[in-house]
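Trainee: Sequence and computational prediction follow.
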Amino acid sequence: MGRGRSCRYYRLLDYQIRRCYVLIGGVNMSFTLKPAIKDNFIDREPLLDEMITTLTNRKIDMGFALIGPRRVGKTSILREITHRLANRKDVVVVYFCLWDLVENNLREFSRQLIKTLLVGFRGRISVKYKLKRLLQVPVETIYEFLKATGISLRILDEIEIELRRKDRPLDANMLVERIFALTEELGREYRVRVILIIDEFPSLIDLTNGKKLGEGVIRKIRTVHETLENTVLCISGSIRKTMEIVALSSSSAFYRQFIIKRIEPFDELLSGQLLEKNLKRRITSSAIEAAYNLTKGIPFYLQLLGRQLERTDVEPINKEVIERVFEEILTEEGDIIFSEEFYRLSDRERATLRAMAGMEKSKLNEISRRLEEGANVVSKYLAYLIIKGMVRKEERGVYKIADPVFSSWLKEKFR
């Protein structure tokens, strides 16, 4: 889904759920459509242990790159890391998601990243200067306080002057250098390691500054990355093609600079554990199997299915209930989740997806036959959809829609 995912889709979904909450009289719902952390977090413990051990070890200068399809749980992992390290005295974790930006440009990115960085250090600044009021004041006040005390004065002044410029595009290279210099200086001043997490990192390429920044901004960050002593970088990405540009390909800027972790959906056992833990009602083995087959173990859809199941009073929950509730989700929530993403595509891209809808795998010649287009033309549409993360190429001449629930929604909507 596009860059407004967290602030747009989750907000719309939560509105629907709040409406259901009111209609059914205030059920205590335990499923969540936001990134799952704390008690809502399930499994991934070996990965979390490895990440925490590595990131807090100053002798290791490599961060992690998480790659996996949308809604598979990458953000939950990164948020859980942030939560578990929050009280450590030797590290400051700064989590920032590019898909949360309201304006998709360099100026907004720079301002919001600096604000997030200062929020991360708010507690340490207040302790050092014995000013508890800094815990409640706006970020802008912390910014001015740091300047007044001389900490990072030159860096903050340079950033501020550049961000105020209106007569020309911003100096992207200078801003990248100064922002990372700020993280380094804060880490040095407070004797901590800064763990900078940038969720959906490849989206930096699409930031505008008069025009799109392109791969140059990734190369610049890579150059700065080599000099970091107090900062370790972690990233994630949902679209394999863009992650190849950033870190996976031998020609990419960050090739072999991260510990690569591929995040997969839950298996049937973990899918069942998630549902059983939160439903607090008996659910049959055939129902768990049906839930897994319909969602393919993608945590977001399991959570959504669980929240809808909480509206029912059937016990035990059986296969028929799962299938009925899943159909309701496609009808009631599907448009909210998928419509904007779908209708942002070109006419031919939408037609290509409709031709593939509901099929586990689609052969190129079959798609061509359904569209009444030549294979060479259809191959171009498929290539565009692969770049956008909506289609995967399984093998030569064989493709599938990346998101199985999106595929089910297409089949339901356009049957």
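Mentor: Thanks, I have it.
Trainee: going forward, measure contacts between C-alpha atoms and count neighbours the same way
Mentor: OK.
Trainee: Count the neighbours of the closest residue to residue 236 other than its chain neighbours for me.
Mentor: The shortest distance from residue 236 to any non-neighbouring residue, by C-alpha to C-alpha, 6 or more residues apart in numbering, is to residue 66 (4.5 Å). A count of neighbours around residue 66, defined by other C-alpha atoms under 10 Å, yields 22.
Trainee: Checking my notes, residue 66 in a strand, right?
Mentor: Yes - under DSSP: H, G, I helix; E, B strand; the rest coil, residue 66 sits within a strand.
Trainee: do you know how far it is from residue 199?
Mentor: Note on residue 66: its distance to residue 199, by C-alpha to C-alpha, to the nearest Å, is 9 Å.
Trainee: now swap in residue 376 and tell me
Mentor: Distance, residue 376 to residue 199, by C-alpha to C-alpha: 35 Å.
Trainee: Which one of the two is surrounded by more residues?
Mentor: More crowded of residue 376 and residue 199, by other C-alpha under 10 Å: residue 199, with 24 against 10.
Trainee: Surely the residue nearest to residue 236 touches residue 240?
Mentor: No - Residue 66 lies out of contact with residue 240 (C-alpha atoms under 8 Å); the separation is 10.7 Å.
Trainee: isn't residue 398 right next to residue 363, touching?
Mentor: Yes - counting by C-alpha under 8 Å, residue 398 touches residue 363, with 4.5 Å between them.
Trainee: Show me where the chain has its strands.
Mentor: Under the criterion DSSP state E, the chain carries strands at the ranges 63-67, 91-97, 193-199, 231-237, 258-262, 362-363, 391-395, 398-401.
Trainee: let's bring in a second one:
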Amino acid sequence: MQKNNTQTKRMTSIARKLHRSLIRKKISMYTGFDFLLFVLLLVGWLASLEYHTFGKFILSYNRYFHIPSGSTHWFRDLVYIVSDQKEKILLKVPLADLIIVLCITTGILFLLQLLFICFSYAKESKKIRRILAPINEIALKADELSRMALSGDKYQQIEDAISHLHPEEAELLSFGDSDLQGIEAAMNNLLLRMRDSQRQQARFVNDASHELRTPIAVIQGYANMLSRWGKDDEKVLDESITAIQNESDHMKHLVDQLLFLARGDSGKTQLSLELVSLNDLMNEIYEESLMIDENHLYRFRPGDSVCQVQADPALLKQAVRILVDNSAKYTPEGAEILLRTGQTDEGKPYLEVQDSGIGMSPKDVSHMFERFYRSDEARSYQGTGLGLSIARWIIDRHNGRFEILSRTELGTRIRIILP
């Protein structure tokens, strides 16, 4: 029993080391990205200011940062200077306020990134332990290991190989021992799966940062415009306020979606199951669509039989609402959007949304539920690329599945089949 406890402690220590290494790498990656974003925003703003001042960007001008001699507050007195070849100052820009805005902007982004790490901490830890669990089980099965005649040296060989493994590198375990080939293959398979999961999470964070960068840049641009001349120009003031409000709403919507997925992945979103009538649920969505969207022709065809399932009505409605909103977004004005309920040939209840919009190619259909994925045709429409990911998470938790039929320029039919 004492030996088994020792093996378990060793596996726990390895899991902690792997998790700490992944977190350190994430924080380092986020810090580098935010610093690069800070520099790019600063350079872009200064280049834009020169272009608006001189009418074009002149490479031959001298550019430098300057702090007046004898200054006791270098940050407050820091200026950006553009001069010609005769050292005549053509543009002098104080940078203190701009740097403060950029620091706040990148600081908010960094806090969001840390928030994502916090939300995913428990899930990552659980996943690493689950991945390493078979190794721990192998180590604890003394009867199976005894048949392999493993000596204490071979146990030490396994532990040393795992301890010296760097999770961020592509290397695999190699014991160089024929007795350990089975364990070696199993552990390498687990390592590959763990690294693939880490790459997916890193891509998710990079995509989220990219999506947040656009509204932040727009808000910053209009804020700078207001600071320069918008206070006295009513037209510029109204335009800036409208743009800032729109981008703030877009950012709030994106952050809400990110938090929903983060809470779902960490197991904090629980379903409140009750008996739900699919006809009543779809009819409610139909009536709401008629009220909030007058640009499309909505039709509802309820199923002949009474379709009732055990489900979370709020989450199930959210999933269908996502499908309806997508149909409205990609369907021309005046075109029809059909809502339907019914039962499959196998007797399983379903909810269905069908439109006559832009449709999707088979390649796009295979990726449509991936987070932040948007087809080339859909990129001209406003969106975050997270709605369908949320819908899939909800339906997966209900043990349901999707059936998609889509043709480019003809439209899309998405059916949610529930157990």
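Mentor: Everything's here; your move. Keep in mind it's a predicted model, so treat the numbers as computed, not measured.
Trainee: Give me the TM-score for this pair.
Mentor: Superposed pair, TM-score by TM-score structural alignment, normalised by the length of the first structure: 0.25. Supporting alignment: 185 aligned residues with a C-alpha RMSD of 7.4 Å.
Trainee: Next, format the strands of the first structure as TSV and append distance to residue 45 of the first structure.
Mentor: Formatted as TSV, the strands of the first structure follow (distance: least, C-alpha to C-alpha, whole Å):
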stretch	distance to residue 45 of the first structure
strand 63-67	15
strand 91-97	19
strand 193-199	19
strand 231-237	18
strand 258-262	14
strand 362-363	36
strand 391-395	28
strand 398-401	29
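Trainee: right, so of these, which gets closest to residue 324 of the first structure?
Mentor: strand 398-401 (23.0 Å; C-alpha to C-alpha).
Trainee: measure residue 399 of the first structure to residue 343 of the first structure for me?
Mentor: Per C-alpha to C-alpha, residue 399 of the first structure is found 21 Å from residue 343 of the first structure.
Trainee: In terms of neighbours, single out the busier of those two.
Mentor: Using other C-alpha under 10 Å, the more surrounded residue of residue 399 of the first structure and residue 343 is residue 399, with 21 against 11.
Trainee: can you pull the contacts of the more buried one?
Mentor: Neighbouring residues of residue 399 of the first structure by C-alpha atoms under 8 Å, 6 or more residues apart in numbering: 361-364, 391-393.
Trainee: out of the residues you listed, which one sits closest to residue 161 of the first structure?
Mentor: Scanning the contacts of residue 399 of the first structure for proximity to residue 161 of the first structure, where the rule is C-alpha to C-alpha, the winner is residue 391, at 43.4 Å.
Trainee: Can you report how many residues lie near the closest one?
Mentor: Neighbour tally, residue 391 of the first structure, other C-alpha under 10 Å: 20.
Trainee: what about residue 162 of the second structure, which SS state?
Mentor: Counting by three-state DSSP, the backbone at residue 162 of the second structure sits in helix.
Trainee: burial measure for it, as a count.
Mentor: Neighbours around residue 162 of the second structure, by other C-alpha under 10 Å: 18.
Trainee: wait, residue 91 of the second structure sits on residue 83?
Mentor: Yes - counting by C-alpha under 8 Å, residue 91 of the second structure touches residue 83, with 6.9 Å between them.
Trainee: quick one: the strands in the second structure?
Mentor: 62-66, 79-83, 89-94, 274-277, 297-301, 308-311, 336-343, 349-355, 401-407, 411-417.
Trainee: got a markdown table for these, with distance to residue 47 of the second structure and mean neighbour count too?
Mentor: Converted to a markdown table, the strands of the second structure look like this (distance: least, C-alpha to C-alpha, whole Å; neighbours: other C-alpha atoms under 10 Å):
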| stretch | distance to residue 47 of the second structure | mean neighbour count |
| --- | --- | --- |
| strand 62-66 | 11 | 13 |
| strand 79-83 | 11 | 16 |
| strand 89-94 | 12 | 14 |
| strand 274-277 | 58 | 14 |
| strand 297-301 | 48 | 17 |
| strand 308-311 | 55 | 18 |
| strand 336-343 | 47 | 21 |
| strand 349-355 | 45 | 23 |
| strand 401-407 | 45 | 15 |
| strand 411-417 | 44 | 21 |
